[in-house]
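**Q** the following block contains a protein sequence and its predicted model.
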Amino acid sequence: MQTLDWIVLSITLTFIVAYGTYVTRKSANVQDYIKGGNDSKWWTIGLSVMATQASAITFLSTPGQAFHSGMGFVQFYFGLPIAMVIICVVFIPIYHKLKVYTAYEFLEGRFDLKTRTLAAILFLIQRGLAAGITIFAPAIILSAVLGWDLLTLNIIIGFLVIIYTVSGGTKAVNVTQKQQMIIIFVGMLIAFYMIMSQLPADITFSKALKIAGASGKMEVLDFSFDLNNRYTIWTGLLGGTFLMLSYFGTDQSQVQRYLSGKSVRESQLGLIFNGLLKVPMQFFILLVGVMVFVFYQFNASPLNFNPKATEAIANSEYVAEYQQLEKEHIKIEDAKKLLFLDGFQNEEINQVRSLNERDLALKASAKEIIKKIDESSIEKIESNDKDYVFIHFILNNLPRGLIGLLLAVILSAAMSSTASELNALASTTAIDLYKRNVREEKSEMHYVKMSKWFTLGWGILAISVACIANLFENLIEMVNIIGSIFYGNVLGIFLLAFFIKFVKGNAVFIAAVITQAIIIWVFKIDWLPYLWLNLLGCVLVMGIAMILQLFMPKSVDEIE
C-alpha cells in the first residue's frame, strides 16, 4: 500500500467514527438509545438493514465463492423477498402495537418469562459468536495479505466500532450505516469498472460472459433435488425463506433496525426496499467475482491465493512437488488464454471445461500439500483460498488510492455489521435479562448506562472470540451455518406465539430445548445441508410443542 491508500483509508474510517459519535452523542433515555428515538425514515431503515447483513465477509467471500463455484450462490437469497413480505404483514404490526424494545419481550406476554429468556439466550449465543467472526474475517485476510499483526487488527476494528456504538446506541448505528453503504456501493462499482477496463481490448462484456459461461460460472439456477447440493432453487426458496424469516423477524440485530422506524409504514417500506435491492446487490457482487475469474484467464494467477500458504510451502520439504504443480497450472493458463484470444467457438467449450477440470485437480493437489504442512505447523494455515481471491486482485491490480478505498469498503462493512450486533446484544442483555430481573425501580439513565456497559462488554468478548477463532471452509458459509443451527428453533417459537394459540409456555420451552439438542446433533452428523436446518428446527419445535401441549395436564399450564 502506498501513502495515498493510507490517506484514503484513514480519512474514510475516521469520518465514520467521528460522525457517528458526534451526531448521536446524547441519549436522554432508553427510547433514544435502544430505539433511536423512533424517528428513522424508510431509506435509513432499508440501508441499515442491508448494512447489518452485508458484513466484510460478503465483500471478501462472495466474489471468491463466484470465482470458484459460479453464480449459483445467489439462489441462497431467493427466499429473502418472500420473508420481507411476511415480516411486513405479520411481525412489524405486532411489534409496533406492543411497543417492545426487543423481539423477545413479546414472548413473555404470550408464553412466560423462561421462554423469553431461553429465546434471548439462544440469540446471545449465536450472535455473540457471529460478532467475533465479523471482526475476525477481515482481520485475518488483511493480516495475511498486508502482513499486519492479526491481534492488533482485531483490536483496532473492534474498538473503532465500540467507540461510536457505546456513544450513540441504535441511532449511531443507523446514521453511520448510511455512510458505510454509500462507500460500499461506490467501491464495488469502481472495482467492477476496473476489472472490465483491464481485460484485453477486444474482450467486451458479452464476450466476458461467454468465457465465464464456457467455464460453468454462469449457471445461476439449479432445479435438482440433490440434498448434497447446498445451493439449489429449492434450498433458496424453502431453507432460505425460513432462514431469512428467522434472521429478519426474530434476530434482535435486525429487529432493532426497523423498530427504530417513525411508523409501521416506514418500517415496512424499509424492509421492502431491502427485499427489492438485496438480491440484485448479491448478484452484482457475485458477478464481480466471475469477472475476476475472467480477468485471470488473461493474467497469471497463483495456484493458491493464500499468501501464507505459499510462504509455508516455500519453506517446506514439499516445495519441489508444489513447483511442479505450478508449472502445470501455468501451461493450462497459457492454453486457455490462447483459446480465448483466438475467439473460441462453441465446439471448443468442451476443451475449455477439460482444461478447467485439470486445473481444479491441480488446485486440489495443492490443497492436500498445504494440509500436510498445516498438520505439522503450530500456526493454522488455511488451504481453502476463496476468501483471498478478491483481496489479491485488489492489491495487485488496482491503482493507488483505489486500494485504500476498497480496503475502506471491507472495513466499513465489518464495522457496520459488528456495530449492529453489539447494539443488539447489549439491548437484549439490558432489557430481556438485566431489567427484567432487577426488582427495584431504576431510572431511565441507569438503563442507558447499563446498555453502554453491556455494549462495551460484548465488544470486548467479540474481540476475544476474533482473537481465538479459526477459519472455516468459507467465512460467509460459517456465519450462515451458525445462524442456521439456532434460527429455525427461535422462528418456530415465534410462529407458535403468533398463530397456534392453544400452545402454552411450558410445552414451548420443553420443545425448544429438545429441538436445539436435535439440531446440534443433526449438524454434527452432517445429515442435511445447513440451510435445511432452519426448516427442520422450525417444524420440530412447532410439532413437539403441539404434541406436548395435547398430552400435558392442565394443572401444569396453571403453574405458569
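**A** That came through fine.
**Q** all contacts plus neighbour counts: C-alpha atoms, from now on.
**A** OK.
**Q** who are the packing partners of the lengthiest helix in the chain?
**A** Longest helix of the chain, by residue count under DSSP state H: helix 150-197. Counting by 3 or more Cα pairs under 8 Å, 6 or more residues apart in numbering; DSSP states H and E, the packing neighbours recorded for helix 150-197 are helix 3-23, helix 30-35, helix 42-53, helix 113-146, helix 252-259, helix 264-295, helix 402-428, helix 444-468.
**Q** let's bring in a second one:
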Amino acid sequence: MTFLLRSLCTLLGLLAIVGPAAAAEALQWSTLPALPDKHGFAAPFAGVSGDALIVAGGANFPDGYPWDGGKKVFHDRIFVLNAPDGSWQVSATRLPAPVGYGVSVTLPARNSVLCIGGNDATGAHADVFEIVQTGGKVSLRRELPPLPSPATMACGALLGNVVYVAGGENGGTTHRRFLRLDVSAKAPAWEELPWPEGAPGRMLAVAGAREGKFYMFSGCDLGSLHPDRRTYLQDAWAFTPGTKTWKRLADLPHQAAAAPSPALAVGAAHLLVLGGSNRPFVEAQHAARPALDGAGVEHPGFPNAILAYHVLTDTWMTCGEVPRPAPVTTPTVEWRKRTIVPTGEIHPGIRSPQILAGVAKPVGKDFGVWNWLVVAAYLGGMVWVGAYFSRREQSTDNFFRGGQRIPWWAAGLSIFATMLSSITFMAIPAKSYTSDASWYIGQLTILVVVPLVVFFYLPYYRRLNVTSAYEYLEQRFNLATRLVASLSFILFHVGRTAVVIYLPALALEQVSSIDVMTSILLIGVICIIYTVMGGIEAVIWTDAVQAIVLMGGALLCLWLVFSRVDGGVMAVWQTAQTDAKLFQSLTADLSIRPDTTSWVVIVVAFFFNSIVPYTSGQDVVQRYVTTPTENAARRSLWLTMWLAVFCSAVFFALGVALYAFYKDRPELLDPGLVNNDGILPFFIMQQIPVGLAGFVIAAIFAAAQSTISSSLNSVATAYVTDFHARVVRPGNPDRANLQVARIIVVVVGVAGVVLACVMARSDIQSMFDVFNSLIGLTAGPLGGLFALGIFNPRANGRGALLGALLGFLAVAGVYFSKAPVFGPLYALIGFVTCFVTGSLLSGLFPRDVAKRA
C-alpha cells in the first residue's frame, strides 16, 4: 500500500513538471502574382470588390533612390486581380487624383473598397470615395461624405456597417481625433467620438476589430516630447461602441509603428500585428549610416516579428515572422480565406511588388498510439457493457425500465451523467474562461428543483407506475396532450443528440488531424451499438462508469492547471479577483438583455432551465421508475443534487484556472485555436502526458455518450409507449414492440449524427448558449404542462393543450424575431405562458372535462 501511494505521488509530481509547448507559428505564408510594376508602392489603397482583389494608388521612387536624389511620385492607377492564380489587370479607371497613405476598408454590404483621406506631394486630403467592380468593370462612387478635415497616415477598421478612423497627420501635427461613419444610414455623416484620455495623438498606428470592439495599437507622435524626431508609441487601446469608452490595454512588447493595418483577427481571440518599426531599430540604423539617416541599400529591412494580442487575457506574445523583406505602410485585406499584404515599403525609400498571402496555421497534434489505445479501451468497454446486458433485454419492461432493479446510487449517477453531458465538460469551462463564473449561481437552483421533484412530482410517477412520463398527461388531461408532449420531447432530443455528438468531435478535431466528420461517425456509431444491445440497463451502468471517468478527468485537469501556475491555487485566486473572473460582474438590476449580469435574472432563468428536464424530460423521469422503490428514487435524486452542486463548481473553477494559466503563460496560447469551446481539449493535448491525455479525451467522450445513450433510449421509450403501442399498433406483442424500440434507437441515432455533421459546418461560437436557448424553445412549454397538471386542479385537457400551443408560439416569436433577450429565459417564457394561459383557458371549458390523476 505504501509503495502504491509513493508511486502515485511520484506520478503526480512528474505530471506537474511536464515541459511546456513552444509558442506556435500563427500563419503559413505564400505569395500571389506580383503587381505589374517593378517598383511596387508604399501605402496604397486595397480591398475587395466583386470578389476581386483591388490595389490602387500609393507612392514610390521610380527615378532613383531618395538618397541619390530620386523624387517620391504618387500614383492613381487601379490594379485588379480576379483570382489568386490569375494575372493582374490595370483598369482604365483612375483614382480622382494620385494619392497614397490613406485608410482603405472593404465594405461587403456595398460591394466596394472605401478610400479615406491620404496625401499627395502637396499635402493631406479629406476626400472619401469608393472603388467598385461590377461585371468586370471598375468605377468610382462618391456617395459618402468627406472627412471633416484632411488627414493622412490614419488607421481604420470596420465593425458591422460602421467605419472607424483614428489618428492621422496633417501639416506636421498628429491628430487626437476619432471618427466613425455608419455607411448603412440613410444620410451617412461622420461622428466625432472621444479620444482615449491621456493618449497622445498618432499616425501610422495599427487598427483592429474584434468581438464588437475597435482596437488601436502603437504608432508615432509628432508632438512636443521630441520636436526633432518621431516619438514611437507602445500603448494599446480598445474602444467599446455601446458605451463610447476606451480602455487602456497591456502595452505591446515593442513598438510596431507603420505595421500593415488593420491587425489580423485570427482564431477565436487573437489580433496579429505584422512587423512594424520601432525606435531602437531606427536608432541602430541611423548609427550605422548617419549620412543616409539610416537608409541605404545596406538597410537590413524592417523588423518582421508577428505580435499576437489575446483579447481575453490582455496579453501579448510573439508567434512567428513575416517573410523577409517585411513590408510596412501598407493595408491588410481578407480575400478568399487568405490575409493579403499587398506591396509596401521594404526598406526606407524602397518598395516591392510582392503580394504576400497568409492563412491561419491550424492547431494540430498527433493524438498518438497510446492515447488511442486508452480511448479504444474505453469505447470497447462501453460496447462490452451493452453486450453483457443484452442477454436479459427480452422485454420492453427490461429495455425501458431495467426490470426496476437498478440500485439508487447507480440511478443517481446516471441522472447526473445524463444532465452533465459534454456541454458541461467543455462549454462551461469555456464560458468561465471567456467571461467569468457568474453563471454558477444559476447551477445552484438545483437545490430548489430537486426538493420540488421529490415531494410533488415523483409520487405521481411512482404511483401511476408509468413507463413514459407522458402517460401521466393522458391520465390527467387527455390523449392529445400526451401525444403532443411526447412528440415535442422526441423532436428536441433528436436536436440535442446532434449537439452533444458534435462537441466531442470538435474536441478531437482541435487536438488531432482526424476530420470532425470521422469523429462524429465514430462517437455516434459506438453509442448506438451499446444502446441498442443493452437497453436502459446498459445505459445506466455505462452512465455510472462515465460519470466517474468524467469527473476524474475534470479533477485531473484542475489539479494540473493549479500545479502549473506560478503560485498555485492562491495565484489563480488572485488573478480571478484582479480580473473580475468570479462574481464581481453580477448586478441587482432586472435587465433581460443577452449579456445581462443580473443575478436575479440568471437565477430565475436557470431555475426554469433545470426544472423542465427534471419534471418533464423522459430521459430523466425514466430513471425515477428504474429503481425498486420510491424511496430509492428519492435517494438517487438527492445524490444527483449534491453531485451537481459540487461538479458545476469544479467546471467553472476549471475555466477560471485555465484563464489564469494562459494569462500567466500567454506564449502557450495558439492563435490557430478557432473556437473558444476548444480551450479544454487544447490544454489537454498541450499539457497532459501521452496516455493520460487519452484518458481525459475519453472523459469528454463519456460526457457525450452518457447523454446520447439516454436520449436514444428515452426517445425509443416515448415513441413505443406513447405512439406505437398506444395508437399505431395497440395490442401488438411485446416482443414486436421491443424490435420497434431497437429500430427507433438506430433511426434517431443516425438522425443525430447527420444533424451533428450539419452543425459542424456552421458558425456556432458557444454551444452552451445555443443549448440553453434550444431547451427553452422546445421544452419550456412541456414543463409548463406538467406543472399545470400537478399544481392546478381546475386545469383541463383542452385548456392545457391550448396553453402549450401558446407557449410554443410565444417562445418561437421571441426567438425568431431576434429580440434582445437572455437566451436561458426561453424556458421561463414557454413554461409560464403555458401555465398561465392554460389555467385561464381551462375556465372556458366545462369543469367535468378536468380529471385528477
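**A** Happy to help now that I have it. Remember, predicted model here, so these are calculated numbers, not experimental data.
**Q** on that earlier part again, so the longest helix of the first structure matches what in the second structure?
**A** On the basis of TM-score structural alignment, helix 150-197 of the first structure is assigned to residues 516-563 in the second structure.
**Q** once aligned, what mean separation remains between that stretch and the first structure?
**A** Compared with the first structure after the fit, stretch 516-563 of the second structure shows a mean deviation of 1.1 Å (mean Cα distance after the TM-score superposition for the first structure).
**Q** between the helices and strands packed on helix 150-197 of the first structure, which one is closest to Leu533 of the first structure.
**A** Ranking these by distance to Leu533 of the first structure, with Cα to Cα as the measure, places helix 113-146 first at 14.5 Å.
**Q** residues contacting stretch 449-467 of the first structure, please?
**A** Applying Cα atoms under 8 Å, 6 or more residues apart in numbering, the set of residues contacting stretch 449-467 of the first structure from outside is 128-129, 131-133, 135-136, 150-151, 154-155, 158-159, 162, 165-167, 169, 422-423, 425-427, 429-430.
**Q** err, stretch 374-384 of the second structure, not the other one
**A** Here stretch 374-384 of the second structure has contacts from 526, 529-530, 542, 691, 694-695, 697-698, using Cα under 8 Å, 6+ apart.
**Q** make a markdown table out of the helices and strands packed on helix 150-197 of the first structure and add mean neighbour count and distance to Thr241 of the first structure.
**A** Converted to a markdown table, these look like this (neighbours: other Cα atoms under 10 Å; distance: least, Cα to Cα, whole Å):
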| stretch | mean neighbour count | distance to Thr241 of the first structure |
| --- | --- | --- |
| helix 3-23 | 17 | 33 |
| helix 30-35 | 23 | 26 |
| helix 42-53 | 26 | 15 |
| helix 113-146 | 22 | 19 |
| helix 252-259 | 28 | 15 |
| helix 264-295 | 22 | 12 |
| helix 402-428 | 28 | 21 |
| helix 444-468 | 20 | 28 |
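**Q** which one, of the ones you listed, ends up nearest to Ala83 of the first structure?
**A** The nearest among these, by Cα to Cα, is helix 264-295 at 8.3 Å.
**Q** and the closest one with helix 42-53, angle?
**A** Put simply, helix 264-295 of the first structure runs at 50 degrees to helix 42-53, going by axes from the mean of the first three to the mean of the last three Cα atoms, to 10 degrees.
**Q** between helix 252-259 and helix 264-295 of the first structure, find me the angle.
**A** Using the same axes, to 10 degrees: helix 264-295 of the first structure against helix 252-259 is 130 degrees.
**Q** with the second structure superposed, average distance for helix 264-295 of the first structure?
**A** Looks like 1.1 Å for helix 264-295 of the first structure (mean Cα distance after the TM-score superposition for the first structure).
**Q** returning to what we had before: would CSV of the helices and strands packed on helix 150-197 of the first structure with distance to Ile482 of the first structure be doable?
**A** What follows is those, written out as CSV (distance: least, Cα to Cα, whole Å):
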stretch, distance to Ile482 of the first structure
helix 3-23, 29
helix 30-35, 25
helix 42-53, 14
helix 113-146, 6
helix 252-259, 15
helix 264-295, 20
helix 402-428, 14
helix 444-468, 14
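**Q** compare the ones you listed and give me the one nearest Gly216 of the first structure.
**A** Of all these, helix 264-295 comes closest under Cα to Cα, at 10.3 Å.
**Q** state the span of the second structure onto which that closest one is aligned.
**A** Under TM-score structural alignment, the match for helix 264-295 of the first structure is residues 630-661.
**Q** so the spatially most central residue of the second structure, which state does it fall into?
**A** Note on the second structure: the residue nearest the mean C-alpha position is Gln765, at 2.6 Å, using Cα atoms, centre = their mean. For Gln765 of the second structure, the assignment made with DSSP: H, G, I helix; E, B strand; the rest coil gives coil.
**Q** how near is it to Leu506 of the second structure?
**A** 12 Å (Cα to Cα, to the nearest Å).
**Q** do the same with Ala580 of the second structure
**A** Counting by Cα to Cα, the gap from Ala580 of the second structure to Leu506 of the second structure is 29 Å.
**Q** now swap in Asp734 of the second structure and tell me
**A** 40 Å.
**Q** ok, now Gly13 of the second structure?
**A** Counting by Cα to Cα, the gap from Gly13 of the second structure to Leu506 of the second structure is 30 Å.
**Q** and for Gly655 of the second structure?
**A** 18 Å.
**Q** re earlier: how big is the angle separating the longest helix of the first structure from helix 3-23?
**A** 110 degrees.
**Q** which SSE is immediately downstream of helix 150-197 of the first structure?
**A** Later in the chain than helix 150-197 of the first structure, the nearest helix or strand by DSSP states H and E is helix 205-214.
**Q** what residues does the helix or strand just after that next one touch?
**A** With elements assigned by DSSP H and E, the helix or strand that comes after helix 205-214 of the first structure is helix 233-234. For helix 233-234 of the first structure, contacts defined as Cα under 8 Å, 6+ apart pick out 75-76, 78, 221-225.
**Q** okay, helix 233-234 of the first structure sits on what stretch of the second structure?
**A** Helix 233-234 of the first structure maps onto residues 599-600 of the second structure, going by TM-score structural alignment.
**Q** for stretch 442-454 of the first structure, same thing?
**A** Against the second structure, stretch 442-454 of the first structure falls on residues 732-744 (TM-score structural alignment).
**Q** check the offset of the matching stretch from the chain's centre.
**A** Remark: stretch 732-744 of the second structure is offset 41 Å from the chain centroid, using Cα atoms, centre = their mean, to the nearest Å.
**Q** near Pro689 of the second structure, how many other residues are there?
**A** Here the number of neighbours of Pro689 of the second structure (other Cα atoms under 10 Å) works out to 15.
**Q** coming back round to it: leaving out chain neighbours, which residue sits closest to the residue nearest to the centre of the second structure?
**A** Asn675 (6.4 Å; Cα to Cα, 6 or more residues apart in numbering).
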